[in-house]
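Q: heads up, no residue letters with this:
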């Protein structure tokens, strides 16, 4: 992690706080906080927001690409947001979100290899994914 610039690393880690909070409060809701700010609700809402944010990241890769590669990335860029919109509801919402985060990781890896993202990007993306997915699974199991 030493080669990941400090600001993206710290912001990436800060972005994990709601996921960890949601997982922890899935088992022991905090009485002094409104129920929409704990457990399943936090994980589902924030997960949809961040998965949609990742659509923008993929769109950014597309803007650096050309030709067929750019077209493919533009198409792929809308999938995470649409995935969250159409599939992240009901009893399996958190598992669906977890699958979404896992499915976009190969896109990040490919973009880094293609020179569309900085060389440190994949290392930064693996770290949050390794936290986000278990938090979503924990939230699902606790529900």
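A: Noted; the coordinates are in hand. For clarity, every value in this text was computed on a predicted model and none was experimentally measured. Residues are numbered from 1 along each chain as shown.

Q: can we go C-alpha only for contacts and neighbour counts from here?
A: OK.

Q: what is the longest helix seen in the chain packed up against?
A: Counting by DSSP state H, the longest helix found in the chain is helix 39-64. Here helix 39-64 touches helix 17-27, helix 67-87, helix 93-113, helix 121-142, going by 3 or more Cα pairs under 8 Å, 6 or more residues apart in numbering; DSSP states H and E.

Q: buried set for the last one?
A: In this case it means helix 121-142. 121-125, 128-129, 132-140 (16 or more other Cα atoms under 10 Å).

Q: okay, now the one to match up with it:
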């Protein structure tokens, strides 16, 4: 089977990469704020909430794919597509309970699981090949941001 080298549409690539900006801005602001001796609580909350919003968006992408690709999507797949929203809520509550690293770890695992699910959908041709490549780039950026904020928190804040 020949490889599909369809380019990522420029608007999708641009908007996807722009979606990384709030993640990395929060990381950089946490570092700057902590180095100034101020509390980075706001930056940490923005990161957690934005992470949850993006995971929820990705769950919505899967919901949309399921309802357009199948006349009658199965309950399990639809249920799994709302899991990112529930994980996001659990992450916010975990952060609120004073465990931001646990919250960021949950979200990082969520993004990795969504990537695996999306890659499987690309292999089945339920989603376009370019989307799989885009998700690989974006998931890498998001997971690295979660790792970076966790390390920065451990080193500078805790």
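A: That came through, no problem. Computed from a predicted structure; not experimentally measured.

Q: structural similarity score between the chains, please.
A: The TM-score (TM-score structural alignment, normalised by the length of structure 1) is 0.85; 139 aligned residues with a Cα RMSD of 2.3 Å.

Q: next, the buried residues of the longest helix of structure 1.
A: 39-48, 50-52, 54-56, 58-62.

Q: same check, this time on stretch 114-129 of structure 2
A: Those would be 114, 115, 118, 119, 121, 122, 126, 127, 128, 129, for stretch 114-129 of structure 2 by 16+ other Cα under 10 Å.

Q: tell me the counterpart of the third one in structure 1.
A: Just to be clear, that refers to residue 118 of structure 2. Applying TM-score structural alignment, one finds that residue 118 of structure 2 aligns to residue 108 in structure 1.

Q: ok, that match - contacts?
A: Listed by Cα atoms under 8 Å, 6 or more residues apart in numbering, the contact set of residue 108 of structure 1 reads 58, 117, 121, 122, 125.

Q: go again with 10 Å.
A: Contact analysis of residue 108 of structure 1 by Cα atoms under 10 Å, 6 or more residues apart in numbering lists 54, 57, 58, 61, 114, 116, 117, 121, 122, 123, 125, 126.

Q: residue 90 of structure 2 now?
A: Neighbours of residue 90 of structure 2 in contact, by Cα under 10 Å, 6+ apart: 52, 84, 96, 103, 106, 107.

Q: isn't residue 9 of structure 1 right up against residue 122?
A: No. If you go by Cα atoms under 10 Å, residue 9 of structure 1 and residue 122 don't touch, sitting 11.8 Å apart.
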